[in-house]
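S.K.: what's the 3D shape of this:
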Amino acid sequence: MGNISQFAGKTKPTPHRIESEEEALAIARELALRFSDRASERDLERVLPHDELDQLAQSGLLAISIPSEYEGIDVSNVVLAEITAILSEADSSIGQIPQGHFYVLEALRQHATEEQKQFFFGRAMAGDRFGSALSESGDKIIGDDKTQITGNGAGYRINGRKQYCTGVLFADWLAISALDAADRMTISFVPRAAEGVRIIDDWD
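M.R.: Reported below is the predicted structural model:
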């Protein structure tokens, strides 16, 4: 999955550490009550839920799918789906945002090196949010990327444009798919504040 870039993040409070699936469900219900309060107003006035996503991250819910050997509780897919449903019933806009985050955590579980798992699961436990930047305009099939990754000195340069990147507006890390020089698919983890990254909020 590539090399780990140095993290240049901001200081944030340590999230709550959830201990069980039952506690995760209870916290989701508590947040849902808060999120439902102004959900229609946010939609009508196009108010982005930055405060609500901060609350979600601080609640510990974004770390519940992390494997237990990396200090998570590795909730079942059934519980993860139920938590998504609870949040979506309160505010469907908020409910869909963690999908990309949980996808990235699962990709790490399935494909990352041990060093990458230690680092990025640690960042997720510390409250960092991940957004997926995979889709491109004109994609006929999944993985039909035009974005390229090439060597650039000791590191890499990614060149391309993504769209339908739900959640990246609120993410600390972007998981960006790109083809290398041999046309192999890669996923790179890029800090949101990295030089050259431009996030355009152009929802119509």
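S.K.: okay, CA-based contacts and neighbour counts for the rest of this
M.R.: OK.
S.K.: distance of the closest residue to Asp139 other than its chain neighbours relative to Gln163?
M.R.: Nearest residue to Asp139, sequence neighbours excluded (Cα to Cα, 6 or more residues apart in numbering): Asp145, at 7.2 Å. To Gln163, Asp145 is 12 Å away according to Cα to Cα, to the nearest Å.
S.K.: now the second one, please; I'll put the structures next to each other:
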Amino acid sequence: MGTLPETKIDYSVHPRVNSTDPIPPRPRPSTPAHVISSDAEAIEIAERLAAKFREGAALHDREGLLPLAELDEYSQSGLWSINVPKAYGGPDVSYATLAKMIEIIAAADPAIAQITQNHLAIVGTVELDGTEEQKKLFFGWALQGLRYGNAFSEGKSKNVAVFETKVRFEGDDAIVDGEKFYTTGALLSHVVPIVAVSEEGHGYLVFAERDTPGLTVTNNWSSFGQRTTASGSVKLEGVRVPKVRAVKIESFDRPTIGGPVSQIIQSAIDLGIARSAIEDTITFIKTRSRPWIDSGKETAGEDLFTIAAIGDLEIRLHAAEALLEIAGRAIDKARADQTLENVSEATIKTGESKVLTTEIAILATNKLFELAGTRSTLAEHGLDRHWRNARVHTLHDPVRWKFYHVGNYYLNGIHPPRHAWN
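M.R.: So this is what the prediction gives:
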């Protein structure tokens, strides 16, 4: 944490979010991405990258700079293929490790971490629903270093599970028409997987390359938090791809880990935001805050109430961290044996994790200013990004329903619903 530098920025090299300037599709990587060999290596690489990403996070947020170079290095590092099965050349790490990796990246820059979310969830969907031909194709693309964006949610539909986007099949082609919003990752991706519904009512995940004719990504994300995710909109007008690239989604018709995998990544992002906020709070108190007049202390760090508040934050953070790992291990167990009981346990544990990570993210980013004092709100420090990021990202899948599903499971033995938002 430090004062934001006064920097002259070349916006032709560093494009901005919500800009009218066109951003062309990213070139495919010239060499295959690194393949990670172990869980330990995944964590080591995440920590190394996080140290780099942290340096520019506040400036990127303030100026709305899209993380082009960072994403290229990130996706080439091998971390974007860590859940590709070993049978297809991937490292196949534990989902507890995957969640820890996301937390580490999110503590440095949660927008960069969120851009990864849909890609990893899509890799998981391919494992659950893809044909053998599709698995070889899409796992192979991920191992090459191609980034998957998304065109899932729709801003005008009745709820998040209602899709107006349609897919029809003509010979060997799949053709998609519709509009999408909250398309995190699409702008800076190589491939945009699209959720669409056939005339028969079946859901499909249709993989279209970013430069496919008829696919238009608009850089119009205007949220006050998670600004540089570029989670704007996608328009689909007669987008035509080979039929083999349309994966029929059936993983929510049976017990699978599809929902928990999506949710644990969201939980890890919130935990990373909380961790970073607490670290910046402690640093600010030690280096810039003044003691309150009634404390009788020489430094802000000696204030008894401040000490107790930091202790409370750390305890809550560690509890959330522990439950995130428990959820990851439960997903691993369910992945190996996808019974209704195992999948429900993974869903519930992941829901419990999301409750705690949401609560500590909101609490920590509020307490930052209360404990660090008025001067911590000055624009030069850029600390408001923590609260804005937490407030926006924790809106992803409301935790008020997590309490209900968890309670209903333990009290009444009711299995939780199966969908991507649970």
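S.K.: quick revisit: intersection of neighbour lists for Asp145 and Gln163 of structure 1?
M.R.: 135-136 (Cα atoms under 8 Å, 6 or more residues apart in numbering).
S.K.: quick one: which of these two has more around it?
M.R.: Asp145 (22 against 13; other Cα atoms under 10 Å).
S.K.: the strands in structure 1, which residues?
M.R.: 130-133, 148-152, 155-159, 173-179, 185-191 (DSSP state E).
S.K.: Leu80 of structure 1 is nearest to which of those?
M.R.: strand 130-133 (16.6 Å; Cα to Cα).
S.K.: the closest one vs structure 2, average distance?
M.R.: Strand 130-133 of structure 1 differs from its equivalent in structure 2 by a mean of 1.3 Å after superposition (mean Cα distance after the TM-score superposition for structure 1).
S.K.: what range in structure 2 matches that strand?
M.R.: Aligning strand 130-133 of structure 1 against structure 2 (TM-score structural alignment) gives residues 148-151.
S.K.: name the residues that touch the matching stretch?
M.R.: Against stretch 148-151 of structure 2 from outside (Cα under 8 Å, 6+ apart): 115, 118-119, 122, 142, 180-195, 234.
S.K.: spatially nearest residue to Arg168 of structure 2 (excluding sequence neighbours)?
M.R.: Ile175 (5.3 Å).
S.K.: got the contact list for the residue nearest to Asp139 of structure 1?
M.R.: Asp145 of structure 1 touches 135-136, 139, 177-179, counting by Cα under 8 Å, 6+ apart.
S.K.: farthest pair within those?
M.R.: Pairwise distances across the contacts of Asp145 of structure 1 peak at 14.0 Å for Asp139 and Leu179 (criterion: Cα to Cα).
S.K.: looking only at neighbour counts, state which of those two leads.
M.R.: Remark: of Asp139 of structure 1 and Leu179, Leu179 carries more neighbours, 20 against 11, as counted by other Cα under 10 Å.
S.K.: surely that one meets Gly151?
M.R.: No: assessed by Cα atoms under 8 Å, Leu179 of structure 1 is found out of contact with Gly151, at 11.8 Å.
S.K.: what does Ser188 of structure 1 correspond to in structure 2?
M.R.: Match for Ser188 of structure 1 (TM-score structural alignment): Val206.
S.K.: so how far is Gly138 of structure 1 from the residue nearest to Asp139 of structure 1?
M.R.: Taking Cα to Cα as the criterion, Asp145 of structure 1 is separated from Gly138 of structure 1 by 9 Å.
S.K.: cool, and Asp204 of structure 1?
M.R.: In terms of Cα to Cα, Asp204 of structure 1 sits 18 Å off from Gly138 of structure 1.
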